[in-house]
Structure formats: structure tokens, C-alpha cells
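> Predicted model and sequence below, questions to follow.
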Amino acid sequence: MKKHRYLVTLLPLIALGGCDTPTPDTESAAQTNGFEQVYQSISADDLKQYTKVISSDEFEGRSPTSAGEKKTLDYLTNEFKKLGLQPGNGDSYLQPVELLEITADPDMTLYIGDETLPYGENMMLGTSREQERVELKDSDVVFVGYGINAPEYNWNDYEGLDVKGKTVIILVNDPGFENPDSGKFQGKTMTYYGRWTYKYEEASRQGAEAAIIVHETEPASYGWSVVANSWSGPQYGLVKENGNMDRVAAEGWIAHEVAQNLFRHAGFNFDEEKAKALQGPYSQPLNIKASATINSTLKKSDSYNVIATLPGSSTPDEHIIYTAHWDHLGKDDSLEGDQIYNGAQDNASGTAAALTMAKAFASLDTAPKRSVTFLVVTAEEQGLLGSKYYADHPVIPLAKTVANINMDAMNILGRTKDVTVVGKGKSELEDYLQKAATRQGRHLVGEDKPQAGYYYRSDHFSFAKKGVPALYAEGGSEPIDEATAQYRKRTSLITTGCYHQVCDEFREKWDFSGVQEDTQLLFDVGYHIADSSDWPNWSQSSEFQRAE
């Protein structure tokens, strides 16, 4: 198959074994290694207590570079040390990640066509450049459809178009979402071309001066409040030698209704232009100008990934890496009442799973053949920056990284009969997952909203882009029994809408049996890969491949 040109980084040539499910010898070793006892010891109480502590007000919402980060790092390193895991970065549990903090002055207005858009309500704008002042002055505005350049799909919205110095308006998601029967892209399943990160990257490659995405709730899979909360306040990028000057000067979002008004005032109908963009590569100059001044406060600082390792018993240079992100959105002093984004489910729960799983691996009679490493990263909420930095500066060579297993926003809605595999069908890691699920009497299903592109929205993606098989699986949607179904309904009424909101906070009434079950599941998967000599690979239909 044709590979996504920007996704695949081939690893040095390595010998790949087959990816059969665990052999009888492996199972026999597990039986004599205390595996069953340790598996059963994975405790809902431990998971609950870790989640409660990490998401407490004491940690101040765990924003990178804040006082809350220091408290979080101290807690995590102390816990890993108590559990008997070794420092994963030489003699340190920490890997410095140099971040550039950019805080845009909210006293900002975007003038575009006849629209005057103040910052915040229906417009968000900022810069990734290391500049205190960025000016967009009378920039020609061009609608570039989905803003995609994908040769393997015979699609290039920029073909024959010179956007140097111009402002591009871009639709969210990709053309398959609203035209799933067209055969374009992967139908309802979002590709990376649909992610906002890609759209800014491609606009930058094309030489645009500014890139603005039109927000629509359904294709984006989240409401405007998520955009407003995520894009306001300090924004983080990785420090680069070129000051990120190869990035567009201004990047941001406008609300759907703003786009409709903007197109109408420019003499176009937004819905009609969008319909044309759905049919094939499309662009349309809007014959209007855009201007804005972005004043930013810049600050360079170090945040940290946490790395802890249990050395393997026979091939310690080969590693299984579990990932979770410790960070969340911090606190907002401008809010009335609750000001702390505690991030209990996202992602104190995943960090709790990492600690609980570390305890389990450390409790085995003998360590697995391969090393097991826990990478708890920073700045996931700012664009997977901690895991991206690690993937670009790996402590463990990527050629020796057998697999990545990610834990993000664990299932606090009770036990389920199914297991949701995000990006189902991408790799042979699912062979191990299937066996572990069968052990629990569960079955694997694909995600219910493949159009949301969740596979590209958490830290495993940083490994996938480098060719390392990466698994992201979580609790399903089919409750184990009627009592759980009723609990699920009650809890969902409270937690729905709490993504990236201050209401994502720990509740004593949460049922952690689903988190426990999924932690056992992923412990099972990681153990059997770590205690084998197999090198699981990507499926042939995946856009990611190891070198062969």
C-alpha cells in the first residue's frame, strides 16, 4: 500500500519474529512466575487512591512548568522509587523537555472582510513562533477546502495555488466524514489529514502567513468551549533552533456562524463552498483581507517526562514502554468559584494505572525477559509535546522499543463486556489484546466514533509516527450487568461535558472496577510481550510500518 509520506519514519533494520499469540512455554513461565497472583492483586483501591491524590487541589491542575508540576514530579518519582523501579534516564527518573511558553494577549482583534472579531467568544488566534509581536496586515484570504495535500488519495487542495503571505481558511476533519459513501479517504474514520495539527503543518509547508480552521462541533467531535479553554492562556511548543519561523505566523479558529457571515459578506455561500470542497480538491479566493496583531509573552522553561524501568531478566536492552500523561490544564484565576482543572479522568486515572501496573510488574517473582519502562509524559494537552520530544530524543533506542501501550482517560463507568480498540486493525499487538480480553470473557470492538481521530490524539501516536507498534485500548460501552448499566447512566449524566472542564474532578462514588479490569488487561498484554521474543508488527493496511 502507499504510505502516508509524513507519518512513517523507518527504523534501522531489525529482525522481526512472527507475532503469534503467547506460546505454551510463555504461559508455563507465567504460571511459575507468580503472574496469576500478581494479576489478581491489581487493586481498584490502589487505582482509586492514586487517582484521588494526583487529581487533588494540592496538585493545582498539573500544568507544565507550574508549582503543580513540581509537586506531581516529586510524587511520581517517589512512588516509582518506593515500588522498586530504577531511574529510566541514566541515574535520573526525569527527562528535561525544553518548552516555549507563549501567552497571547487576549486584547486582540481579528479584522477579516467586514467582520471584526474580538478574541475569545467566536475567535481564537495565536502564534507558535518565538516572537513577541506578530502582525498580519492586509493578508489575502483564500478558502482551501480541507487544506489537504495527500498524493496517496489523489487529493491536493493547494494544487496550482500560491498562498505565500496569505491567510487560508480550512474545514475541520477530512472529506470522508460527511461523504462516507464516496470512497474518499477512510469514510467516517478520520485520518491524520483531518487533525488540526496536520492542517497547520501543511499550511506552513505551503508558505501561508496564517491558517484559520472553521470549527464545527460534529466533525471536530468537541464543542467550541473546548477550543476556547484549550487555546486560551499559556500555550506550549518545543524550543527549536529556528524559533519555529517555518510555522505560519498566525494560527487559530473561528466559529461556524462566523464563517457563514464571513463568506456571505464576501459574496459566497459557506454551505455551497463546503459542498464543493467535499467533492474533490478545491480552493476559492474570497477577495477579502485579514489583519491582526498578536502580542505575546514568551518564556522558556523546562518541564519533565518521568521515566522508570524494571530491567528485563534476559534481554534488558529490549523494552516495552507504557505511556500516560501526567499533565492537565492547571488553574485559571479569572474564573469565579472553582478555578482548578483537576483532570481526574484525563489523566490522573491513566497515571494511576501506570503506578499500579508498575507495582504489579515489580511484584513478579522474576522480571520478564525484556525490560518494562513507564514513560509518564508532560504537555500532552498542548499537542503531545512530551511524547513527541521523547520520540525525537529517545532514551531507549527506537529499534529496541518492541511496543508502546498507552493509557489515557481510563474507564470510570464500570466493567464492560467489550474492549474498545482505538484504531482497531492497525497492529499485531491486538493478537495479545484478544487473548487477554478472552481471559476476561470480553470481546474486542472498534471505537464508536472513528471520525474523531482519537488514534492521533494521544501519546502513542508519537511512537506510531516513528514506526513503533502502539496500542490504545480502553473500556467498552456494553455494561457487564444491569446494575452497572444503571450506574453508567447516572455517572454519565454528571461526567458528560466535563472534558477539559473544571468538573473533571474525583468523585468518591466512582466505580473503579472498570479501571481495574482494563489495567489487568493491559498488564496481561505487556507481560506476555515482554516475556517473549516476538516483535509485533503493524498490519499491512496500516499507514505505519517498521523497516523489514
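Thanks, I have the structure now. Residues are numbered from 1 along each chain as shown.
> going forward, measure contacts between C-alpha atoms and count neighbours the same way
Will do.
> State the three-state secondary structure for the closest residue to Gly453 other than its chain neighbours.
Excluding the flanking residues, the one nearest Gly453 by CA to CA, 6 or more residues apart in numbering is Met190, at 4.7 Å. Put simply, Met190 is coil when judged by DSSP: H, G, I helix; E, B strand; the rest coil.
> now Met190: how far from Phe361?
35 Å (CA to CA, to the nearest Å).
> and the comparison structure, right after this:
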Amino acid sequence: MKLLPRTASVLALLTAAACATTGGNDAERRFKADLTTLASDAYEGREAGTRGYDLAVDYVVAQFRQMGVEPAGEDGYLQDVPLRRAYRGAPGTALATFEGPDEDLTLTDREDFLLDAPSLSDPGAEDAIATAEGGVVFAGYGIDAPSLGIDSYAGIDAAGKVVLLLQGAPDGLPSEEAAHFQSTTTKIAAAAARGASAVLVLGSAAEETPEMRARMARYADMPANTFAGRDAGHEDVVTGHLSGSAAMRLFEAAGEDLDAAATPDEAGRIAAIDLGGTMTLRAEGRFENYTAPNVVGMIEGSDPELKGEYVVLSAHLDHVGIDDGEHAKGADVIHNGAMDNASGIATMLEAARRFTTDEERPRRSVLFVAVTAEEKGLLGSEYFASNPTVPQGAMVADVNLDMPILMHDFTDVIAFGAQHSTLQDIVAEAAEGMDVTLAPDPVPEMVLFVRSDHYSFVKEGVPSVFLFLGFSNGGEQSFRNFMSTHYHQVSDSPRLPIRYDVGARFAELNYRIAKAIANADERPEWNRGDFFGDLYAGDEAAVGAD
């Protein structure tokens, strides 16, 4: 492909977008222009940190300027995110030994164990070494949840210890809470809060097939995606994975049996065990540092008392880029990301246009945030939510726009997250006004509540909602066909049978939700007793709190 200079390319693409479509109403034409432009080959799949992503940034900035949305980043519309690829050290450089009560072990790097590259907050750091030495404790699933009656650390002291944890979460938890607790990030944070020096998650000996070992070897050479400072609260904690067979040997060396230890009692509890002995760990890492910006625009509120509060509309701008594997000559290698997530950005831009053409400005201010690196682990939204360009605590709600699959005329939507707060009633009223019903989550096993950018705002205590098109009126067929055939494939392109009229209608619904939040007398509140509200915002932020 012949590449134009960045500025010339953007100007050409903006001109093409302005003349892209005929037919349909204005909103439908604008939606199609935005989506087909961002999902064109010229944007090269929009991977964060690439030229194609930079072109997408320029496009969104140009649209914000054109519609009169004010800059609200740190540098105009932009907020640079200090992204990082963290690579493990060369094979054999990591160390893991155990001096047990019954036996001493020296474990083999990348066969018995795999340590993560260390974390450092310095955005300019190029390498790091981390070490840990201490006694060894086993803490089941590593859950600290008094509200659910679970304390995996009961009876042991984890301070200064190497903590061994099971993968996953116990049976019987609600799907969203289970997804939260089975996250390795959650497990590490809980152990670090108790003073752990290291956390190793245990594999299963039954899964140690040759194919699994080959996948592990490939995984060991892949970088972890993060941003500098992401793990600032526990940078000194060594983390990694211990194979199931190595874990069994370690337990035996400590005079214990892993299978027995990991089996729940009649009450469903797994008892914590102090294994004694001393474990020594050493990890090395090297870093590739780069930046990719979030794009932040604002419409200032009109109410002198409320304009200092902000309703956020978020959508991720990035996708997965160009496939650099081996392909036949002339094969399509660009992942255009039409549904994922040019459709979400087009929704956000159209909602912004609706706000800018309203006769009256909203009472609260509205932020439009196109976030980077969602595909690398919700990094851009996590960075913005924890380092907002507005005062911390001033964001009252997030309305997230991610991958609406626009191939059927929707009659229902799933409002992920709304049930946790007073947003439920706001969303229901807006939907009813457009003859749309709210449906329960049809795929709870996918735990979508914790898999998109709104969850970054939830973790900062901000009530959030993420609308997904429902399964009625052909929605289930559209969803399952897209996920099985086009998700993260080169076929997710404007060649799909996209309903741009549906896209414009979806944008209208999200605009109405955001406008209702912005104009309400009171900011949204978490429901009293809600697990996520209590966890991240505290009781004082709940409905009915004194």
C-alpha cells in the first residue's frame, strides 16, 4: 500500500467522509461516513501506537473541532498514555527455589514456573530486576470478601510471604462477582494488601499436555501490555505462574497434599495453609515504552452549580491492526474493526453532534472520550479513569459505547451495569421513549460487565452503563454469527451488511441517556448494598446514605 503523509492523508479522508454517502437521513449519512472512514484500509486497523491509530486520532479531533466540541485533554484534545510492552528476561534468567521442611527444590524456568516481567512506574525505564524471599502460604482462591462471607486468608499471616493461589473462583458466586474475583489482577491486589512479597497462581497438572506446554512457551516470549505506574501499589510484589506438577512437588516437599488442600470442605471453604519453608524468586524484564493518546472533548454545562460535574461518553478508538503472520500473496491482512469499534466511535460522534445542535446546553458538562489500547487490556480507559483531565470525583457517570453489532433492527437492549445504580431507571425511561425494552443478560457466562471500558470507571467508583443490542428481532443470530465468524477477523469490515439507520438510532438512544443524566437534579448513586458500589465507592455513595 502506498502511504500518504499523515496530514495529507487525514485531509483526503475527511474530504471523502464528507461526501461518502447519499440517501437516508442526515444522522444515518453521518454515521456511515464516520464508520466507513475509520474502518477503511487507510487506517491500517488502528492499533494503538501505530500510524493508523494516529490517523484515527486526527480524524476524531477534526470532527470535534468541526462540531464545536471543546478540547479537554492535557494537550488540547489529547491525553498521552505511557504504554509499555514488558518482556520477560531470556530463558534461564528467572530463578525459583524452595527450601522445604521435607525436601529442597530448584525449579526450571519456563517449564516449572513463569515469572512476570517486573513493574516500574518510571515511564523511561528500560529494564528491571525483582526479587522476593520468604515463607510460603497457600490461600485458596485468594478472595477477601467479607460481604460474601469469604476470607481465603483466615488463619495465616501473608506479610512477607510467597502466596500460592488457585486459578478461578469458587462455585456459587454471581457471574459478575465471580469474574471480578477470578481476575489475576484482583488476586494480586488482595495479596499485596496483606503484605505478600510474591504471588504465584497454580496451574493444573491434568492440563499439562504437550500442546499446552507449546502454548506456554510461545506465551513466555510475548510481552505483557501495561502502562507505566499501573501497578504502583504493588510494584515490589513478584508475580507469576507455577505449573500444576511443580506445585504438587512443592506441597509434597512441605509435607502437604495439593489435591487435598484444594478440595473444599462441606461448607464449601478451602482452608489456608502455612507451608513453612523458604522460597526465593528472581525475575528480570525489559521494556519497550511508547505513547498513544486518549482523545477528550467537552461540552460545558449550563448550570453554574452543576457544570463542574461531568457525564462521560466513552468508546475505544483502537483495534488490533495488521496481521503480521504468514499469508498468501495479496491476502487481506488489515483488521478494519468496523463493528469493533468504529461503530462505537461513530455512535459517540453522532451523540456529540446531537448535543452541539441542541437549543439548550445540558446542565452538567459532558465529556466525550475516545480511549486507546482497549484491545491491550482496557489500558486507555483505566489510565483516564484513574488520571482524569477533570477533577477526581467530578465524573458522575460513564455511558460506554463498545461494539454495537448493527446488523438487525433492535427492539431491546441489555444495559450492563445499570442494575447496580440509579442509572437503571434513567436507561429504562430513555429506552421506553424509543419503544425499546430492557432485556436481561443473555450470555452471563461471557461476563461482559467486566470486559469493556466502563469497568475502568466502575473501579473508580463511577456508576456506569454499557448498552448492548438485545437478542430479539434477529439480534441473537446477528450476535452469534458475528462472534463466531467476524470478531477480531479481517472480515469485520464495512463489507458487512451494516444497518446505518440502526446505528443512528442507537446513537440517539445513548444521547438521550446521557442527556437525562446531565439534566437530572441529582447525580447517579450506587444502590445500597450493591457489591461493586460498596467495593469501589463505599457506603456513603449509595442510595439512601446519610
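Sure thing, it's come through. Keep in mind that this is a model prediction, so the values were computed, not measured.
> tm score of chain vs chain?
Once superposed, chain against chain, the TM-score is 0.74 (TM-score structural alignment, normalised by the length of the second structure); 483 aligned residues with a CA RMSD of 4.2 Å.
> re earlier: could you find the counterpart of the residue nearest to Gly453 of the first structure in the second structure?
Here Met190 of the first structure is matched to Ala178 in the second structure, going by TM-score structural alignment.
> now swap in Gln540 of the first structure and tell me
So Gln540 of the first structure corresponds to Arg528, using TM-score structural alignment.
> ok, how many other residues are close to that match?
Arg528 of the second structure has 18 neighbouring residues, counting by other CA atoms under 10 Å.
> Now Arg218 of the second structure: which helix or strand?
Element membership for Arg218 of the second structure (DSSP states H and E) is helix 210-220.
> Flag every buried residue along that helix.
216, 220 (16 or more other CA atoms under 10 Å).
> How about stretch 287-294 of the second structure?
Neighbour-count burial for stretch 287-294 of the second structure [16+ other CA under 10 Å]: 287-294.
> What is the subsequent helix or strand relative to the helix holding Arg218 of the second structure?
That would be, after helix 210-220 of the second structure and using DSSP H and E, strand 224-227.
> just checking, what packs against the helix or strand that that following strand is followed by?
Once strand 224-227 of the second structure ends, the next helix or strand along the chain (criterion: DSSP H and E) is strand 238-242. Applying 3 or more CA pairs under 8 Å, 6 or more residues apart in numbering; DSSP states H and E, one finds that strand 238-242 of the second structure contacts strand 113-115, strand 127-138, strand 198-202, strand 273-299.
> by how many degrees do strand 238-242 of the second structure and strand 198-202 diverge?
Angle between the axes of strand 238-242 of the second structure and strand 198-202 is 20 degrees (criterion: axes from the mean of the first three to the mean of the last three CA atoms, to 10 degrees).
> just so I have it, where are all the strands in the stretch 251-400 of the second structure?
For the stretch 251-400 of the second structure, applying DSSP state E, counting those that start in this stretch gives strands covering 273-299, 310-316, 365-371, 395-400.
> Now the third one on the first structure. Mean distance?
What it means is strand 365-371 of the second structure. Here the mean offset of strand 365-371 of the second structure against the first structure after fitting is 1.4 Å, by mean CA distance after the TM-score superposition for the first structure.
> In the first structure, what stretch matches stretch 378-389 of the second structure?
Counting by TM-score structural alignment, stretch 378-389 of the second structure corresponds to residues 384-395.
> Identify each buried residue in the matching stretch, please.
384-391.
> who touches stretch 144-162 of the first structure?
For stretch 144-162 of the first structure, contacts defined as CA atoms under 8 Å, 6 or more residues apart in numbering pick out 2-4, 168-175, 184-185, 193-194, 199, 202-203, 206, 274, 277-278, 280-284.
> so who does the residue opposite Ala292 of the second structure in the first structure once aligned touch?
When the first structure is aligned by TM-score structural alignment, Ala292 of the second structure is paired with Ser303. Taking CA under 8 Å, 6+ apart, we find Ser303 of the first structure in contact with 64-65, 69, 96-99, 378.
> Next: Tyr192 of the first structure.
198, 453, 456.
> How about the residue nearest the centre of the first structure, nearest residue that isn't a chain neighbour?
Nearest to the geometric centre of the first structure sits Ser458, at 1.7 Å (CA atoms, centre = their mean). In this structure, Ser458 of the first structure finds its nearest non-sequential neighbour in Leu384, 6.6 Å apart by CA to CA, 6+ apart.
> Next, count neighbours for the equivalent of Leu367 of the second structure over in the first structure.
Structural alignment places Leu367 of the second structure opposite Thr373 in the first structure (criterion: TM-score structural alignment). By other CA under 10 Å, 26 other residues sit near Thr373 of the first structure.
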